[in-house]
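Colleague: Sequence first, predicted model second:
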Amino acid sequence: MAHRLRRGLTATAAALSLGCGLSIAGPAGFAHAAASDCEGGRNGFTDISDSLTGRVVPGYPFEIGGSHFSLEYGTVGGVQRGWAHLTASGISFPQDEVWMDWTRDGGASWIQCGPFTLGSKSSKTTAAQHTSNDHNWRFRACGKVYPSGYSYCGPWW
């Protein structure tokens, strides 16, 4: 029953997200980085707790099949940083994933930091990257849900 409900919710989310300006995650313009490329201080990222919450960026959260994805920011180690956050619901799956795309050229190309898998937790974050006043330095949260395998990204911030 939960699988059938989730499949229906995921299909509904797919239709709604396309109408609300969310984009289907795709390969054009990105350079994939494994989760390990964004952890432990690599590439300017900072590890954070999976339960850390911050201020939610306008245009977020979005929901796919019962999982909630948000782009958040706050002060981490004395520096304002942004990160993507997945919050599970009763119909989320351990395989659900969250990642954050980061661009330094206004979205012409970007690095995909992740994915980070939910596992047995109720909340999962990506590593955090410092924010900037440069209008080309932007972030967006993305997620993938199972069993459908649908992937979506929210708007750039």
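Modeller: Now that the structure is in, tell me what you want to look at.

Colleague: contacts, neighbours, all on C-alpha from now
Modeller: Fine.

Colleague: how far away is Tyr60 from Leu71?
Modeller: For Tyr60, the distance to Leu71 equals 6 Å [Cα to Cα, to the nearest Å].

Colleague: which one of those two has more residues nearby?
Modeller: Per other Cα atoms under 10 Å, whichever of Tyr60 and Leu71 has more neighbours is Leu71, with 31 against 16.

Colleague: Identify the residue nearest that one in space, chain neighbours excluded?
Modeller: Using Cα to Cα, 6 or more residues apart in numbering and skipping residues adjacent in sequence, the residue nearest Leu71 is Ala84, 4.6 Å away.

Colleague: Can you classify that neighbour by secondary structure?
Modeller: Of the three states, Ala84 takes strand under DSSP: H, G, I helix; E, B strand; the rest coil.

Colleague: list the contacts for it?
Modeller: Contacts for Ala84 (Cα atoms under 8 Å, 6 or more residues apart in numbering) come out as 69-72, 98-100, 125-126, 128, 140-142.

Colleague: Second structure follows, compare the two:
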Amino acid sequence: MFTVPVGSGKTMYLWSGYVGGIQYAWTKFDSSASGNQIWLDYSTDGGANWPQCDLRTLDSGRNYGTAFRASSDTKVKMRAGSRPKGGASQTSNWWSDKTTQNIDMKAALPRSTS
């Protein structure tokens, strides 16, 4: 799991887990507020290009996005993105199923994409 502090005591996460032996990754935003946005960037060329997948404007209930299937291909990478309501966009570092799990990224500075 990657974690990225996004200000106001809130954190964005890139989670990964297994369902039926298949690994998936998804974005989660803690303490979601109406109007916050999350998405998952999905790259098949190591992060050179990517579509923004599952852009979701959150309400006060659901605080996570759709899970996307991971790949053992080292060129397939994912990263979480978020935009707090009225705030700047931020992304996590790139992740692949080859990335060491349980890395705490709070010490890393989030990248602004606005």
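Modeller: Noted; the coordinates are in hand. Keep in mind it's a predicted model, so treat the numbers as computed, not measured.

Colleague: Nearest residue to the middle of structure 2?
Modeller: With distances taken as Cα atoms, centre = their mean, Ala80 lies nearest the centre of structure 2, 1.7 Å away.

Colleague: so what corresponds to it in structure 1?
Modeller: Aligned by TM-score structural alignment, Ala80 of structure 2 pairs with Ala141 of structure 1.

Colleague: Am I right that Ala11 of structure 1 is in a helix?
Modeller: Yes - Ala11 of structure 1 forms part of a helix when assessed by three-state DSSP.

Colleague: can you count the residues close to it?
Modeller: Counted with other Cα under 10 Å, Ala11 of structure 1 comes out at 15.

Colleague: quick one: contacts for it?
Modeller: Gly65.

Colleague: chain center to the lengthiest strand in structure 2: distance?
Modeller: Taking DSSP state E as the criterion, structure 2 has its longest strand at strand 10-19. Per Cα atoms, centre = their mean, to the nearest Å, the displacement of strand 10-19 of structure 2 from the mean C-alpha position of its chain is 7 Å.

Colleague: give me the stretch of structure 1 that it matches.
Modeller: Under TM-score structural alignment, the match for strand 10-19 of structure 2 is residues 67-76.

Colleague: Flag every buried residue along the matching stretch.
Modeller: 67-74, 76 (16 or more other Cα atoms under 10 Å).

Colleague: what do we get in structure 1 for Trp94 of structure 2?
Modeller: Alignment note (TM-score structural alignment): Trp94 of structure 2 maps to Trp156 of structure 1.

Colleague: Which residue, other than its chain neighbours, is closest to that match?
Modeller: Nearest to Trp156 of structure 1 is Arg140, by Cα to Cα, 6+ apart, at 4.8 Å.

Colleague: And the strands in structure 2?
Modeller: Counting by DSSP E, the strands of structure 2 are 2-7, 10-19, 22-29, 37-43, 52-57, 68-69, 77-83, 90-91, 111-112.

Colleague: Can you name the residues in contact with the longest one?
Modeller: Okay, so that is strand 10-19 of structure 2. 1-6, 23-31, 79-82, 92.
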